[in-house]
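pasting a predicted model and its sequence here:
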Amino acid sequence: MADDPLPLTDWVHHDFGVRLTVTEPVDLGADRRALLWRAESADGGRYAVKLSGGGTPAGLIVSAHLAGQGVPGIPAPLPGPDGRAWTVRDGRRLSVLPWVSDDRALGGAMTDAHWRSYGQVLARVHAAEVTDELAGLLPPGGGTHPAVLATLRAVDERLCRHRPGDRLADELARIWSTAAGPVAELTAAVEPLGAELRDRPGRAVVCHGDPHLGNLLLGPAGRIWLIDWDDAVLAPPECDLMFVFGGVLAFAPVTAAQQAAFRVGYGPTEPDPARLAWFLTVRALDDLGDWAGQVLDVARAEGERQQALDIVRGLISPDGLVTLARAALRKLGRPPEAR
């Protein structure tokens, strides 16, 4: 089936029984291994059609499971001929989901009602049954931090060998030098803190893994939709709650009033400060290494490299994730010593 020469509309009709009349490419998200289309069917239905070239089908399995359990705000993928939420075309996973909204939370008008709905949806996600399939499928949240540190070391090594002349790499080298102290604090803290938390493991629940505002769509009457489950993990709830109570996006900080509205929907919760700090630290280092690596990838278009550089600059800004992670660590009363 991976070698089937049929075009997209025929693939979707053959695999999912939907006859598309309109397909429009959509450039959203940071995953350059995926292609996304906004599509319409002959009967007026609207769909998100995706070809994914990386990762695993875990996100589709999780979203289908949650939607099947009646968790609100989770678009359910259409089943293929064998009941799975995807088929294989051109060596990639083809999936079809309802196109639930054009209104994005990021940069949109997210009301208190939307924040309450956001809390309600995450609470239901965290309360969902962890089946044997999910337990065997989903990785632990934050469990990739050894690879994250290896990525940072690789960036360091490349910048040490860097010769001036590439404008974007030159600027990255300057930023990287400025951020050396703060980054050293985070790298020194991540493993000791993680070891302490492993000694007192938290309740592992289904987590979205990346529920920032860019993955929220807004509906009428305060409804929200949580999309893009590719980073789903099993982890303590703080893995998701850090996006509300820790802050992740420098250009979209969460206010105290928004946190309060979220709490109304989520229910009583007091996130563990140490777990919040650890997840924030892992995320900060992961984002920093990933985006810096993209700046150094000269095979990418200059516009993509410039965007990656801008994100690196935002990560170390006063409102950025590196700064927020350092602040969370220091609230624990034990600032790490830079190594």
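Good, I have the coordinates.

hey, let's count contacts and neighbours off CA atoms from now on
Fine.

for this structure, which helix is longest?
Criterion DSSP state H: the longest helix present in the chain is helix 273-296.

what's the following helix or strand after that helix?
Per DSSP states H and E, helix 273-296 leads on to helix 302-315 as the next helix or strand towards the C-terminus.

buried ones in that next one, by neighbour count?
305-306, 308-309, 311-315 (16 or more other C-alpha atoms under 10 Å).

check stretch 242-258 too.
For stretch 242-258, by 16+ other C-alpha under 10 Å, it's 242-250, 253-254, 258.

give me the subset of these lying in helices.
242-245, 258.

tell me where the stretch 101-250 of the chain has strands.
With DSSP state E, counting those that start in this stretch applied, the stretch 101-250 of the chain shows strands at 103-104, 205-207, 216-218, 224-226, 233-235, listed in chain order.

quick revisit: ok, which pair from the ones in helices among the buried residues of stretch 242-258 is furthest apart?
M242 and Q258 (13.7 Å; C-alpha to C-alpha).

for the residue nearest to the spatial centre of the chain, give its distance to G333.
Nearest to the geometric centre of the chain sits D210, at 3.0 Å (C-alpha atoms, centre = their mean). Using C-alpha to C-alpha, to the nearest Å, D210 is found at 27 Å from G333.

host element of V88?
Judged by DSSP H and E, V88 forms part of strand 87-89.

which SSE is immediately downstream of that strand?
strand 92-98.

okay, buried residues for that next one please.
Quick answer for strand 92-98 (16+ other C-alpha under 10 Å): 92-98.

out of those residues, which is nearest to L276?
L97 (32.0 Å).

tell me the contacts of the closest one?
47-49, 75-78 (C-alpha atoms under 8 Å, 6 or more residues apart in numbering).

can you check P140 too?
So P140 contacts 233-235 (C-alpha under 8 Å, 6+ apart).

same deal with R223?
Applying C-alpha under 8 Å, 6+ apart, the residues near R223 are 73, 113-114, 117.

pull the most distant pair out of the residues you listed.
Farthest pair in the contacts of R223, by C-alpha to C-alpha: G73 and A113, 13.7 Å.

next one: A235 from T21, what distance?
For A235, the distance to T21 - C-alpha to C-alpha - is 41 Å.

neighbour-wise, which of the two wins?
Per other C-alpha atoms under 10 Å, whichever of A235 and T21 has more neighbours is A235, with 24 against 12.

comparison target, given below:
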Amino acid sequence: MLERPVLSDEKIIACLRDEYGLKVAKIVFLPLGADMNTAVFRADADDSTPYFVKLRSGHFDAIAVDVPKFLFDQGISQIIAPMPTRSGQLSARLDAFNLILYPFVEGQSGWEKNLSDQDWIVFGRALKAIHATILAPTLATRISQETYSPYWRELVRQFQTQVEAETFADPVAADLAMLLKAKQSEINHLIKRAEDLGAVLRGQRSQFVLCHSDIHVGNILMNNSSDDLYIVDWDQPLLAPKERDLMFIGAGIDGRGEYAEHDERLFYEGYGQTAVDPVALAYYRYERIVQDIAAYCQQLLLTDEGGEDRREGLRQITSQFQPGAVIDIAYRTEKRLPPELQSKL
């Protein structure tokens, strides 16, 4: 969230005191991230110890804090575990928000700073450890499983119908409507490819592992004072084929499409040799693009709220259609499919 939510410092400080026993001397809003439902702050305690405060509005599932805590307890050092409240909970309620407290790591995300060669290797090792994790049964049953749902595809079709029928006074919404109309044929193609590949995957048996499900480089945090990196923002963990996460490596979502082969080589040096299903990889790259289109339509067409987040959202969805960006990379991924399958699509 780029603009601060309507919530006073005093309320946040009081919550930290009452729920965590933390005496805060100063709190500062951090304009980070594209998620309009998440606001983050730095809180400095009386003893100058810094903490990272995350406020999450809307639906909140405790699995988003329980999974990283479990992984941290398994010894995966690239995880930052949420801190418990006085009563042992991993979050606290504050008005319309769920508040989550973490140790503060002074660092930069992969949006702000390119991962080094060693970072890519460490990232690969960490993700392999996550995918190999054996979950406690009581935790595993609470994590959603992949169903190859048509939800996002149907939602995009609804927005395509909406922009044909409505006019928008808000300039950002109007620009997005123009983009959807101009790219209608290409968007329809993306939806069709995701549908066809999803149908193939539903008909085959795949091994499901614990996936982060949104593991682009913006969710990689690199420590400024050490070589450590962390995988953050576990809002939607998923049991799915490993390609659900692997599709992000070299997909161009980080704006590094021209370095895709370089990044993939280093990542897999850390992850290790593995058989990657080209059908699943292509499906997830198409489906992610469709999901992004739907999410930005929700953000920009259903409300005029959001301030600077709106203009940034429009910039991000527009960039996906640029030459060499995520859509072009998805097309190239499809070309890796077996010829007999390509002929049926």
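Nice, I can see it. Fair warning: this is a prediction, and the values are worked out from it, not measured in the lab.

surely E146 of structure 2 touches L238?
Yes: with contact defined as C-alpha atoms under 8 Å, E146 of structure 2 counts as touching L238 (6.9 Å).

between these two, who's got more neighbours?
L238 (22 against 13).

please tell me how far W115 of structure 1 sits from V312 of structure 1.
The value you get for W115 of structure 1 to V312 of structure 1, if C-alpha to C-alpha is used, is 28 Å.

tell me, how many residues neighbour the aligned partner of A127 of structure 1 in structure 2?
Matched by TM-score structural alignment, A127 of structure 1 corresponds to A132 in structure 2. For A132 of structure 2, the count of nearby residues is 12 (other C-alpha under 10 Å).

repeat for D61 of structure 2
13.

any idea how far it lies from V53 of structure 2?
For D61 of structure 2 relative to V53 of structure 2 (C-alpha to C-alpha), the value is 17 Å.

same deal with E243 of structure 2?
When E243 of structure 2 is compared with V53 of structure 2 (using C-alpha to C-alpha), they lie 31 Å apart.

L176 of structure 2 now?
Distance from L176 of structure 2 to V53 of structure 2, by C-alpha to C-alpha: 33 Å.

and S213 of structure 2, by the same measure?
22 Å.

ok, now K128 of structure 2?
28 Å.

one more: V122 of structure 2?
Relative to V53 of structure 2, and taking C-alpha to C-alpha, V122 of structure 2 is found at 26 Å.

who's in contact with the aligned partner of D310 of structure 1 in structure 2?
When structure 2 is aligned by TM-score structural alignment, D310 of structure 1 is paired with R315. Listed by C-alpha under 8 Å, 6+ apart, R315 of structure 2 has no contact partners.

give me every residue that touches R92 of structure 1.
R92 of structure 1 touches 2, 51-54, counting by C-alpha under 8 Å, 6+ apart.

please point out which of the residues you listed structure 2 shares.
Contacts conserved in structure 2 for the contacts of R92 of structure 1, using both residues aligned by TM-score structural alignment, their matches' C-alpha atoms under 8 Å: 51-54.

so of those, which ones are in helices?
Per DSSP H, the kept ones among the contacts of R92 of structure 1 never map to helices.

next, format these as a markdown table and append distance to H13 of structure 1.
Formatted as a markdown table, the kept ones among the contacts of R92 of structure 1 follow (distance: C-alpha to C-alpha, whole Å):
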| residue | distance to H13 of structure 1 |
| --- | --- |
| L51 | 15 |
| S52 | 18 |
| G53 | 21 |
| G54 | 23 |
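
buried among these? Make that a ChimeraX selection.
The buried residues among the kept ones among the contacts of R92 of structure 1 can be selected in ChimeraX (16+ other C-alpha under 10 Å) with this line:
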select :51,52,53
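
among the kept ones among the contacts of R92 of structure 1, which ones are in strands?
51-52 (DSSP state E).

quick one: neighbours of the aligned partner of E112 of structure 2 in structure 1, just the number.
Correspondence of E112 of structure 2 to structure 1, assessed by TM-score structural alignment: G107. For G107 of structure 1, the count of nearby residues is 11 (other C-alpha under 10 Å).

ok, G55 of structure 1 next?
There are 11 residues near G55 of structure 1, going by other C-alpha under 10 Å.

which ones are touching it?
Contacts of G55 of structure 1 by C-alpha under 8 Å, 6+ apart are D230.

separation between it and A34 of structure 1?
10 Å.

what's the answer for A277 of structure 1, then?
31 Å.

so which of the two has more stuff around it?
For the pair A277 of structure 1 and A34, the greater number of neighbours falls to A277 (26 against 17), based on other C-alpha under 10 Å.

which residue in structure 2 aligns with that one?
Going residue by residue (TM-score structural alignment), A277 of structure 1 aligns to A282.

tabulate the buried residues of helix 302-315 of structure 1 (TSV), appending distance to Y266 of structure 1.
TSV is the format used below for those (distance: C-alpha to C-alpha, whole Å):
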residue	distance to Y266 of structure 1
R305	38
Q306	38
A308	33
L309	35
I311	30
V312	32
R313	33
G314	29
L315	28
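
hey, where'd the helices end up in the stretch 1-150 of structure 1?
8-16, 58-68, 112-127, 132-137, 145-160 (DSSP state H, counting those that start in this stretch).
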